[in-house]
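Asks: What follows is a predicted protein model with its sequence.
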Amino acid sequence: MSQDAKNEVISFTDMLKHLPGVVKKLPYIATGLSQTYLRKKDTPTGFAVAFEKAVHQHPQGIALRYEEQKFTYAELNAWANQISHYFLSINAKKGDVVAVMIENRPELLATVLGLAKIGVISALVNTAQTHKVLTHSINLVKPIALILGEECQQAILDIREHLDITPERQYWFADQETLKNTGQAPKNFQNLAKILPQYAQFNPPTTQQNVGKDGVFYIYTSGTTGLPKAAIFSNGRWTLAYGTYGHIIDLHHDDVLYSTLPFYHATGMVVCWCGVIAGQATLALRRKFSRSNFWKDVKKFDATAIGYVGELCRYLMDNPPSEDEHNHRVTKMIGNGLRPNIWQDFKKRFGIKEVLELYASSEGNIGFNNVFNFDNTVGFSPLPYAIVAFDKETNQPIRDKNGFCQKVKAGETGLLIGKITARTPFDGYTDPEKNKAVLMQNVFKEGDHYFITGDLVRSLGFRHAQFVDRLGDTFRWKGENVSTTEVENIIGTHPKIAEVAVYGVEIPQTNGRAGMAAICLKDNCSLNAQDLADMVDLFKQQLPAYAIPVFIRIQQQMETTTTFKYPKARLKEQAFDPENCKDPVYVLLPQQQQYILMRDDIYQGIIQADYHF
């Protein structure tokens, strides 16, 4: 065990020092936990139930702010109710799915709330997706309808003929304040804003029919098959987040949480919003993150808390100092991915007192939250889990002579697994075959079942953990999970490329891993400047920006194992250092339109963080 790992282990004395801050929150946390654990199978619960409770308790409080718009809890609820009653009128029913592709704005929130009230599942489509991946994501969940924001309409128009949704069930919101100006929908789209005014604004009776096992969202995750998987997010899991994360952040009526995180991900849609709903506070929403406007918005909305991912924090640290970054009320933040190397500096620079770092996954059954406010940890979990010894060479947990796994000691690193119980079920994916790869049994005794997170974490003691690395065929970049197989499939369509292996590599002073592709060209092929520009154009057409490889390594021959797999561990280790990999390496520098050959001065500039990836 390294000295750093020893120093990070939490002692009994450390726990005592941090207890007073938790004790102040205990009544609020107890309320949340009671709502989570005392409910029965048939108890009305979930997202819509909690929101209607907030409306009843604080109807004239501001629920949402966006640009210059404001909505009280009663107003947002009434709008959502109109969406509920319309979809009831077309015979939508509990368990049906509607694909929703709208960027962060009030129409998105009203839509998912309105659908949740009638038990219809919102498939939260990643608004950066295009072409084959987008077609797959929508058709995968067999939706009865699509609700589209004008800002995303070109992506849908490009694939419309491939969607299994009839035109009369394809709905559209203008990219403007649609309650005041409905706009003009394109041909063969239903303008939902024009339809809604004739429908009732009272709560539908269906809200109270939602129970824990019912789905509320599909949230897409990258998978090893190369295409996104749709993870089921149930009302029970939402209530668990609401009862824990939602109450631990401890927001109240005069609090404002500012979030620029995409609400097609659970950190925004679930974690940030449930904390606001729990305290009947205000959610201040921005369409997309802007480093130059972040603290200006915080001041404009008078925010007291922010939602974050690690990449956002790094961007803010890269900003030159400004008066706005101090002249605000923000003292707490909730999210994930804040790196240890900037944790203390970030708190000190921006006046943050509480970092509610969390660990969770869209499909998993285990979660951590930094309720005790330690540094450099994903926090504490009361849920049943284990961190087991793991062999990186075989990519398997280590089992003893009896076939059982072994828990690691405090300070050691292992594979995080979550025990599957009645209170911590595994909701799974839409495709049952995908579930088999992430489940293991007979872990500590015959007949037990655990969910494999695919993440290596360090045990810090007192049920705390620290994230170390992600296993498998995904890596995280720009706050998004990138499927290596998905990227490989796209790169493989280039006419000059014969083989490709994609993996993530670390760049100093960035979060996650940047994409790198090792490629082998077809016989008698070479790449010229035009090819290197065309390659970028192809990737931009077919891949979200965060999935475009930053580095390209050209090999004469691709090394494979006896089972015809690429040894990515060695490729990751050699990364993009010309001295290590010996092959030509090309890089797509920020704001550039083609890959250029890695030179020593460019490499040194990357290592010294002269380029802001």
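Replies: Perfect, I can see it now.

Asks: going forward, measure contacts between C-alpha atoms and count neighbours the same way
Replies: Will do.

Asks: So residue 188: helix, strand or coil?
Replies: coil (DSSP: H, G, I helix; E, B strand; the rest coil).

Asks: Structure two is appended below for comparative analysis:
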Amino acid sequence: MNQDNVSVLDIARSLPRVIRRLPAITRGLYYYSLKNENLELTLGTLIENNARNVGSRPAVLFEDRSVTWQEFNGWANRIAYYLQAQGLTKGDAIAVFLENRPELLAVVAGAAKLGVACAMLNTSQKGKVLEHSIHLIEPKMVVVGEELVEAFDGIKAGLRTEHPHPFQFLADTNTLNAFGDAPDGYTNMAERVSTFNSGNPALSDPPRMGDTAVYLFTSGTTGLPKAAPGSHRKFIKAYGGFGLMSLAMEPKDVLYCTLPLYHGTALLVCWGSVLAGGSAIALRRKFSASAFWDDIRYYHATAFGYVGELCRYLLNQPPGAQDRNHSLTKMIGNGLRSSIWREFKDRFGIETVAELYASSEGNIGFSNFFNMDNTVGFSTAPYKLVKFHDGTRDPVRNEKGFMKEVARGEPGLLIGEITKKWSFEGYTQKEATEKSILRNAFKKGDAWFNTGDVLKEIGCGHLQFMDRMGDTFRWKGENVSTTEVENILDGSGLVEEAIVYGVEIPGTNGKAGMVTLVPHSNGREFDVNRLFAYLQDNLPAYAIPVFVRVTHAIEKTGTFKYRKVDIQKAGYSLGHSSEKVYAWLPRTDGYTLLTPGLVAEIDSGKVSF
């Protein structure tokens, strides 16, 4: 198949594979298409079904632990009863601050059974950003893992709480049989949970498909993180669309997940797929390229969840005789670049790449149902690709105020129509939700969700991802908000002006953060590593700018807007002698002044970011 084209012949060649999987596809289509939001079909009922049907099969694998579906369901039930005893009811929310381990899934499942939504806090966040995220939800409780107590203690005093026991502690151990000791100011949740009944709760007003199950945090397009509510329906759609239609998951399958469970790709897509098959999810706290294939063999994994960066890291490992000594045949995720797609499949013997496109808050998704190369697949949702202003996420409008679609094969801004069937759940902040809606796009009264992403059609309704536009870029598998980083820089007291953007580094996925700044003219030489220490205290590592350009002035337009496109094009190149450019090099604890020789090494891929 041509790299940038999907033909009718390509689709025809995939039909025998589709026909073999027809029973799973038919079931998946049923669940994916469900519209009645009052159905008592939720994350909790999916887990109960698996406990009933494949109860003795493993549900969660972690290190040397294995929890069956029956055990997992009972664990979730005890958590539900405990939360109920603490006065929580349907419609309430708790925040979850745990690394990837079985306890996280058990808390989400237990809360879901009661109708309590879980706000999935980003474990990389700290300081002002973490505090802001929690305040968006105002949860009744925060469940904190022992591994993150230090980070949470840094903002604990500033939280507004009304519950008598708001801070719940889970020891970093197998809390099904070892509770540990809770620090002062925390309740030992596992110890309390162990005293409750493990039977399925019977509720007078049970949660329903349209109720909120989780809140996922996204940088969005501007400002600090936003909280996007995710209904139980999103789990049901992932269950049908990805678990059954794309992957045809079965009880014998094991999906290996190193992606953080506070992300929708891991929590909704990967776990939703596992739920569909009555399969097992094998967790690792953080991705390790060197340990990846040993883990795959240890867990006998047949599938794994990915982002594009993860695949590139695996390809960068030296080739070896063990590259195909594994049981892995399928993978699901997003961001696999066309430049490494075929190489990855061929080297590691992967049969199915279920590449997808979706966002936590969005109303549109694409799935590579036919297992084509270099595509996010197709969507049944109504969408258009429209012309946009370079360097922004703003669509072009004609003299009548309407948008114009791009020609086939031309990159365009992806927008999804908002209808009753394809609703936009948006954010907890109404203002942020409204900013993501494009109104009167093609006719008076219509409304469309602006994804902020550029894609192009490559044939038979299949799209290929091109770029992320505007005020957000992606680095290390995370979305980085330029405005969020700029706000943190403004609070440092070290800079007069700062503009943040993403720049490409050869041989890497996504874009690395870069800031061009004017330091405060206080008579002292600018200390770039004092700034680095401040950024480390207030930003997750992936959001700290990799490059810093220190200059005496930042050029603006006549209307005082930054010439961001021109600045971005310059990247980390060395310009005027009056400017200095620094880089945060791998395995270093601060910024290093760039030289022509170092720039050449970065450009040639000799520096492994």
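Replies: Looks like it arrived, so ask away. Just so you know, these numbers come straight off a predicted model, no measurement behind them.

Asks: And the TM-score between these chains?
Replies: The TM-score (TM-score structural alignment, normalised by the length of the second structure) is 0.96; 607 aligned residues with a C-alpha RMSD of 1.9 Å.

Asks: longest strand in the first structure, by residue count?
Replies: For the first structure, the strand with the greatest residue count under DSSP state E is strand 449-461.

Asks: same for that strand, what does it pack against?
Replies: Under the contact criterion of 3 or more C-alpha pairs under 8 Å, 6 or more residues apart in numbering; DSSP states H and E, strand 449-461 of the first structure touches strand 385-388, strand 413-419, strand 439-441, strand 464-470.

Asks: in the second structure, what residues pair with that strand?
Replies: Using TM-score structural alignment, the residues of the second structure aligned to strand 449-461 of the first structure are 447-459.

Asks: post-alignment, the matching stretch versus the first structure, mean distance?
Replies: Once superposed with the first structure, the aligned residues differ from stretch 447-459 of the second structure by a mean of 1.1 Å; criterion: mean C-alpha distance after the TM-score superposition for the first structure.

Asks: So which residues make contact with that stretch?
Replies: Contact with stretch 447-459 of the second structure is made by 4-7, 221, 362-363, 385, 393, 408-419, 424, 436-441, 463-470, as judged by C-alpha atoms under 8 Å, 6 or more residues apart in numbering.

Asks: Let me see the ranges of the strands in the stretch 101-250 of the first structure.
Replies: Here the stretch 101-250 of the first structure has its strands, by DSSP state E, counting those that start in this stretch, at 121-124, 145-149, 170-173, 190-191, 215-221, 229-234.

Asks: Pipe the ones you listed into JSON lines and attach mean neighbour count and distance to residue 325 of the first structure per row.
Replies: JSON lines is the format used below for those (neighbours: other C-alpha atoms under 10 Å; distance: least, C-alpha to C-alpha, whole Å):
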{"stretch": "strand 121-124", "mean neighbour count": "28", "distance to residue 325 of the first structure": "32"}
{"stretch": "strand 145-149", "mean neighbour count": "24", "distance to residue 325 of the first structure": "32"}
{"stretch": "strand 170-173", "mean neighbour count": "23", "distance to residue 325 of the first structure": "35"}
{"stretch": "strand 190-191", "mean neighbour count": "20", "distance to residue 325 of the first structure": "41"}
{"stretch": "strand 215-221", "mean neighbour count": "27", "distance to residue 325 of the first structure": "33"}
{"stretch": "strand 229-234", "mean neighbour count": "24", "distance to residue 325 of the first structure": "35"}
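
Asks: Would you tell me which of these gets closest to residue 483 of the first structure?
Replies: Closest approach to residue 483 of the first structure among these (C-alpha to C-alpha): strand 215-221, 8.7 Å.

Asks: Do I have it right that residue 445 of the second structure meets residue 438?
Replies: No: under the criterion of C-alpha atoms under 8 Å, residue 445 of the second structure makes no contact with residue 438, lying 10.3 Å away.

Asks: Name the residue in those two with the higher neighbour count.
Replies: residue 438 (18 against 8; other C-alpha atoms under 10 Å).

Asks: aligned partner of that one in the first structure?
Replies: Per TM-score structural alignment, residue 438 of the second structure is aligned with residue 440.

Asks: Pull the number of nearby residues for the closest residue in space to that match that isn't next to it in sequence.
Replies: Among residues not flanking residue 440 of the first structure along the chain, residue 450 sits closest, at 5.4 Å (C-alpha to C-alpha, 6 or more residues apart in numbering). By other C-alpha under 10 Å, 24 other residues sit near residue 450 of the first structure.

Asks: Please tell me how far residue 450 of the first structure sits from residue 225 of the first structure.
Replies: Residue 450 of the first structure is 22 Å from residue 225 of the first structure, where distance means C-alpha to C-alpha, to the nearest Å.

Asks: quick one, which of the helices and strands packed on strand 449-461 of the first structure is packed in tightest?
Replies: Using mean count of other C-alpha atoms under 10 Å, the stretch among these with the largest mean neighbour count is strand 413-419, at a mean of 25.

Asks: tell me the contacts of the aligned residue in the second structure for residue 105 of the first structure?
Replies: Using TM-score structural alignment as the criterion, residue 105 of the first structure maps onto residue 101 of the second structure. Contact analysis of residue 101 of the second structure by C-alpha under 8 Å, 6+ apart lists 62, 283, 284, 285.

Asks: farthest pair in those?
Replies: Among the contacts of residue 101 of the second structure, 62 and 285 lie farthest apart (C-alpha to C-alpha), at 9.1 Å.

Asks: what does the helix or strand encompassing residue 514 of the second structure contact?
Replies: In the assignment (DSSP states H and E), residue 514 of the second structure maps to strand 512-519. The contact list for strand 512-519 of the second structure, computed with C-alpha under 8 Å, 6+ apart, reads 474-475, 494-505, 526, 543-554, 571-572.

Asks: Over to stretch 528-539 of the second structure?
Replies: By C-alpha under 8 Å, 6+ apart, stretch 528-539 of the second structure touches 125-129, 485, 488-489, 492, 494, 544, 590-591.

Asks: And it, what's buried?
Replies: 528, 531, 532, 535, 536, 538, 539 (16 or more other C-alpha atoms under 10 Å).

Asks: And those residues, which is closest to residue 69 of the second structure?
Replies: Once C-alpha to C-alpha is applied, the member of these that ends up nearest residue 69 of the second structure is residue 539, at 37.6 Å.

Asks: what range in the second structure does stretch 356-373 of the first structure sit on?
Replies: By TM-score structural alignment, stretch 356-373 of the first structure lines up with residues 354-371 in the second structure.
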